[in-house]
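[1] test case, fold it:
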Amino acid sequence: MNIEGKTVWITGASSGIGEALTYALNKRNCKLIISSRRVHELQAVRSNCQNKDAVSIVPLDLAAYESMPERVQQVVAEFGPIDILINNAGLSQRSLIAETAIDVYKKLIDINYLGTVAMTKALLPHFITNKNGHFVTVTSLMGKFGSPYRSGYCGAKHALHGFFDVLRMEHAKDGIGVTLICPGFVNTNVAKNALTADGSSQNTQDKATQNGLSVETFAKKMIRAIEKEKFEAYIARKERMGIYLRFFPKLLHKVVLKSTVK
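    All right, here's what the predicted structure looks like:
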């Protein structure tokens, strides 16, 4: 697939990976719909684009997933056929299981899983009718194996893999593709915004996150994976080795526990 000129809807576009994707795809002459809860930040992203006229802002809160069918219908009616949906929005976590309030787990599931599923389901009939469409979902390496302090985050990301693997199986016949993007550490605010045990934000940066891939490098690799229509892409540095160690669960367990990552 050549992404040039495609109509792409990006969630979580106000910062980090979503922002970098917006700039990169704008240079590829894509017609972009960018979404997040923070309209002011979206406006700043749009103003930084080379071709601002090709970027439209649609405020969106994944937690309000019950209203997603109506919201998606409005967007399709206003902007016409959509080629690619990039499910990028989400929240991380930094807290021990024994200390974490159940409401924190609910919020992680509501936003990372149910919100993404609701948006995908709402757009699915549009893709089926057009016999064309590509769902790109940013999960995590934590969607393939676990790590301490991220139990709820890992659970939600694992769930996304289960859902989208089945979506791919059920709708390949309709010309619909699914790509799961699994980042390792990327230098974004994901750690600062991560939920702690009581639901408040961590507000500090992880060393591993700070030393992660730049968002610009990540976006280039992600776009390449989309164009190759990969089922899954693992975009990371040495933490990528965890993917292969999954086949040796006891060894993976030891390696993760020995790491200094929190």
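[2] when you work out contacts or count neighbours from here on, use the C-alpha atoms and nothing else.
    Will do.
[3] where along the chain do the strands fall?
    7-11, 31-35, 55-57, 84-87, 133-138, 176-183, 232-235 (DSSP state E).
[4] quick check: closest non-adjacent residue to Gly18.
    Using CA to CA, 6 or more residues apart in numbering and skipping the chain neighbours, the partner closest in space to Gly18 is Gly12 (5.5 Å).
[5] quick one: that neighbour and Ser36 touch, right?
    Yes. Between Gly12 and Ser36 there is a contact at 5.0 Å, judged by CA atoms under 8 Å.
[6] before we move on, back to that, which residues does the residue nearest to Gly18 contact?
    By CA atoms under 8 Å, 6 or more residues apart in numbering, the contact set of Gly12 is Gly18, Glu19, Ile34, Ser35, Ser36, Asn87, Asn88, Ala89, Gly90.
[7] in a markdown table: those residues, plus distance to Asp110.
    As requested, these are exported to a markdown table (distance: CA to CA, whole Å):
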| residue | distance to Asp110 |
| --- | --- |
| Gly18 | 20 |
| Glu19 | 23 |
| Ile34 | 21 |
| Ser35 | 17 |
| Ser36 | 15 |
| Asn87 | 14 |
| Asn88 | 14 |
| Ala89 | 12 |
| Gly90 | 10 |
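[8] Lys254: which of those is nearest?
    Proximity of the contacts of Gly12 to Lys254 (CA to CA) peaks at Gly90, which lies at 28.3 Å.
[9] near the spatially closest residue to that closest one that is not a sequence neighbour, how many other residues are there?
    In this structure, Gly90 finds its nearest non-sequential neighbour in Asn112, 5.0 Å apart by CA to CA, 6+ apart. Using other CA atoms under 10 Å, Asn112 has 28 other residues around it.
[10] now the strands of the chain in TSV, with distance to Thr100?
    Below are the strands of the chain laid out as TSV (distance: least, CA to CA, whole Å):
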stretch	distance to Thr100
strand 7-11	27
strand 31-35	29
strand 55-57	35
strand 84-87	26
strand 133-138	24
strand 176-183	24
strand 232-235	29
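[11] would CSV of these with mean neighbour count be doable?
    Listed next are the strands of the chain as CSV, based on neighbours: other CA atoms under 10 Å:
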stretch, mean neighbour count
strand 7-11, 25
strand 31-35, 25
strand 55-57, 19
strand 84-87, 24
strand 133-138, 24
strand 176-183, 24
strand 232-235, 20
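[12] out of these, nearest to Ala208?
    Comparison of the strands of the chain against Ala208 by CA to CA identifies strand 176-183 as nearest, at 12.8 Å.
[13] what lies in contact with that closest one?
    Against strand 176-183 from outside (CA under 8 Å, 6+ apart): 127-128, 131-143, 161, 164-165, 167-168, 171, 222, 226, 229-236.
[14] gap between stretch 58-72 and the chain center?
    16 Å (CA atoms, centre = their mean, to the nearest Å).
[15] repeat that for stretch 212-219.
    Stretch 212-219 sits 14 Å away from the centroid of its parent chain (CA atoms, centre = their mean).
[16] hmm, who's touching that stretch?
    With contacts defined as CA under 8 Å, 6+ apart, stretch 212-219 is touched by 16-17, 20-21, 24, 184-188, 235-237.
[17] I have a second one here; can you model it like the first so I can compare?
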Amino acid sequence: MSNLTDKIIWITGASSGIGEALTYEFANQNAKVILSARRKEELERVKANCPVSVQNNIFILPLDLAHTAMLQNITAQAIRLFGHIDILVNNGGVGQRSLILETSLEVDKQIMEVNFFGTITLTKSLLPHFIQRQQGHYVTVTSLTGKFGTPFRSAYAASKHALHGFFDALRAEHWKDNIKVTMICPGFIQTNLSVKALTGERTQNDKTLTHYKKKSAEWCARKIVVAIERQQEEVYIGGKEVFAVYLKRFFPTVFSKIIRKVPVR
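    Here you go, the predicted model:
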């Protein structure tokens, strides 16, 4: 039996990509799942793709991370669905593909509003519940760009760096409440994040130009489930791009010279 069996897991960004793949993994392990994203019809599709035998344990709760004023009330609704929540998977977010010089400040703000402020608002809304229960697990999907910045991803990288700072602090403050934090840092994964990334003027990219072979979302989801079960603090998931984390850490000058020439767009 999986140690996720009967766990109540709330996942944002569940309508596609890594979030959708995670939903299927959780369902296959008999977890009870709350699916959140903006598009209700896509959440219905994901639920319908799960085994019929577990669909009664899957609830749909639409939300928009950009509407932070609504998240406290939505958190209360999520808790009422099963009576409590064991794990929150912060997976929702928006991507970026634009040069700094070409990116309006409004786009920078929009990315921070969704990726950072939306995520921490939901996290803080759930925190008293975790403290009261003296247990809980935050799983936050950031990115390898949360460990280093790259061209075309300035605001995106900044938002992911900010999440690492916030959740490192949360882990340190609430270890005594038995609250766990797992930071997930994917590399190149096959999702719509690149396709639907924002450009410099709030328009969607609608194409991906990345030259690297990408791992599947299903492969990534399996790695994430293992990290959750082991309650790991931080994991890097991807191909050879993962080594950039260590290159940046131990050979920052070499990394700086390499990253400026890498076709990461």
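[18] can you give me the TM-score here?
    After superposition, the two chains reach a TM-score (TM-score structural alignment, normalised by the length of structure 1) of 0.97; 261 aligned residues with a CA RMSD of 1.1 Å.
[19] ok so, going back, possible to save the contacts of stretch 212-219 of structure 1 as CSV with distance to Arg246 of structure 1?
    Formatted as CSV, the contacts of stretch 212-219 of structure 1 follow (distance: CA to CA, whole Å):
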residue, distance to Arg246 of structure 1
Gly16, 28
Ile17, 26
Ala20, 30
Leu21, 29
Ala24, 33
Gly184, 15
Phe185, 18
Val186, 21
Asn187, 25
Thr188, 26
Ile235, 16
Ala236, 16
Arg237, 17
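[20] what residue in structure 2 is paired with Gln202 of structure 1?
    Residue pairing (TM-score structural alignment): Gln202 of structure 1 is matched to Asn205 of structure 2.
[21] separation between that match and Trp175 of structure 2?
    To Trp175 of structure 2, Asn205 of structure 2 is 40 Å away according to CA to CA, to the nearest Å.
[22] residue nearest the centroid of structure 2?
    For structure 2, Asn91 is the residue whose C-alpha lies nearest the centre (CA atoms, centre = their mean; 2.4 Å).
[23] how about that one, what does it touch?
    Ile11, Thr12, Gly13, Ala14, Ile18, Gly19, Thr140, Val141, Thr142.
[24] now it: how far from Cys185 of structure 2?
    11 Å.
[25] could you do His211 of structure 2 as well?
    Noted for His211 of structure 2: a distance of 20 Å to Cys185 of structure 2, by CA to CA.
[26] looking at Asn205 and Trp175 of structure 2, which is more packed in?
    More neighbours surround Asn205 than the other of Asn205 of structure 2 and Trp175, with 19 against 13 (other CA under 10 Å).
[27] would you confirm that the more buried one contacts Val195?
    Yes. Asn205 of structure 2 sits in contact with Val195 when judged by CA under 8 Å, with a separation of 5.8 Å.
[28] for the closest residue to Thr204 of structure 1 other than its chain neighbours, give me its contacts.
    Distances taken as CA to CA, 6+ apart place Lys192 nearest to Thr204 of structure 1, at 4.7 Å, with adjacent residues excluded. Contacts for Lys192 of structure 1 (CA under 8 Å, 6+ apart) come out as Ser201, Gln202, Asn203, Thr204, Gln205, Asp206.
[29] out of the residues you listed, which are buried?
    Ser201, Gln202, Gln205, Asp206 (16 or more other CA atoms under 10 Å).
[30] now do the closest residue in space to Ile60 of structure 2 that isn't next to it in sequence against Trp10 of structure 2, distance only.
    Leaving out its chain neighbours, the residue that sits closest to Ile60 of structure 2 by CA to CA, 6+ apart is Leu35, at 4.9 Å. In this structure, Leu35 of structure 2 and Trp10 of structure 2 are 6 Å apart, going by CA to CA.
[31] what's the answer for Thr145 of structure 2, then?
    On the measure of CA to CA, Thr145 of structure 2 and Trp10 of structure 2 end up 24 Å apart.
[32] just Glu234 of structure 2 next, same as before
    19 Å.
[33] how far does stretch 128-141 of structure 2 stretch from start to finish?
    First-to-last residue span, stretch 128-141 of structure 2, CA to CA: 22 Å.
[34] got it, and stretch 232-240 of structure 2?
    21 Å.
[35] what range in structure 1 matches that stretch?
    So stretch 232-240 of structure 2 sits over residues 230-238 in structure 1, by TM-score structural alignment.
[36] list of residues touching that stretch?
    Applying CA under 8 Å, 6+ apart, the set of residues contacting stretch 230-238 of structure 1 is 141, 178-186, 212-213, 218, 221-222, 225, 240.
[37] need the helices for structure 2, in chain order.
    17-28, 40-49, 71-82, 105-112, 119-133, 154-174, 217-230, 243-250, 252-259 (DSSP state H).
[38] tell me which of the ones you listed is the most buried.
    Ranked by mean neighbour count, those are led by helix 17-28 with a mean of 23 (mean count of other CA atoms under 10 Å).
[39] residues making contact with that one?
    The contact list for helix 17-28 of structure 2 (CA under 8 Å, 6+ apart) reads 4, 11-14, 32-33, 35, 46, 50-51, 54, 91-92, 190-193, 217-218, 220-222, 224-225.
[40] by how much does it deviate from structure 1 on average?
    Aligned to structure 1 and superposed, helix 17-28 of structure 2 gives a mean residue distance of 0.4 Å (mean CA distance after the TM-score superposition for structure 1).
[41] cool, and stretch 42-49 of structure 2?
    When structure 1 is superposed, stretch 42-49 of structure 2 averages 0.3 Å from its matched positions, counting by mean CA distance after the TM-score superposition for structure 1.
[42] same question for stretch 166-174 of structure 2.
    Counting by mean CA distance after the TM-score superposition for structure 1, stretch 166-174 of structure 2 comes out at 0.3 Å.
[43] next up, the contacts around the aligned partner of Glu99 of structure 1 in structure 2.
    Using TM-score structural alignment as the criterion, Glu99 of structure 1 maps onto Glu102 of structure 2. By CA under 8 Å, 6+ apart, Glu102 of structure 2 lies in contact with Gly200, Glu201.
[44] can you check Glu44 of structure 2 too?
    Counting by CA under 8 Å, 6+ apart, Glu44 of structure 2 makes contact with Ile60.
[45] tell me the spacing between it and Arg80 of structure 2.
    Taking CA to CA, one finds Glu44 of structure 2 at 20 Å from Arg80 of structure 2.
[46] how about Asn3 of structure 2?
    From Asn3 of structure 2 over to Arg80 of structure 2 (counting by CA to CA), the distance is 23 Å.
[47] repeat that for Ala172 of structure 2.
    Distance from Ala172 of structure 2 to Arg80 of structure 2, by CA to CA: 28 Å.
[48] same thing with Val225 of structure 2?
    Separation of Val225 of structure 2 from Arg80 of structure 2 (CA to CA): 25 Å.
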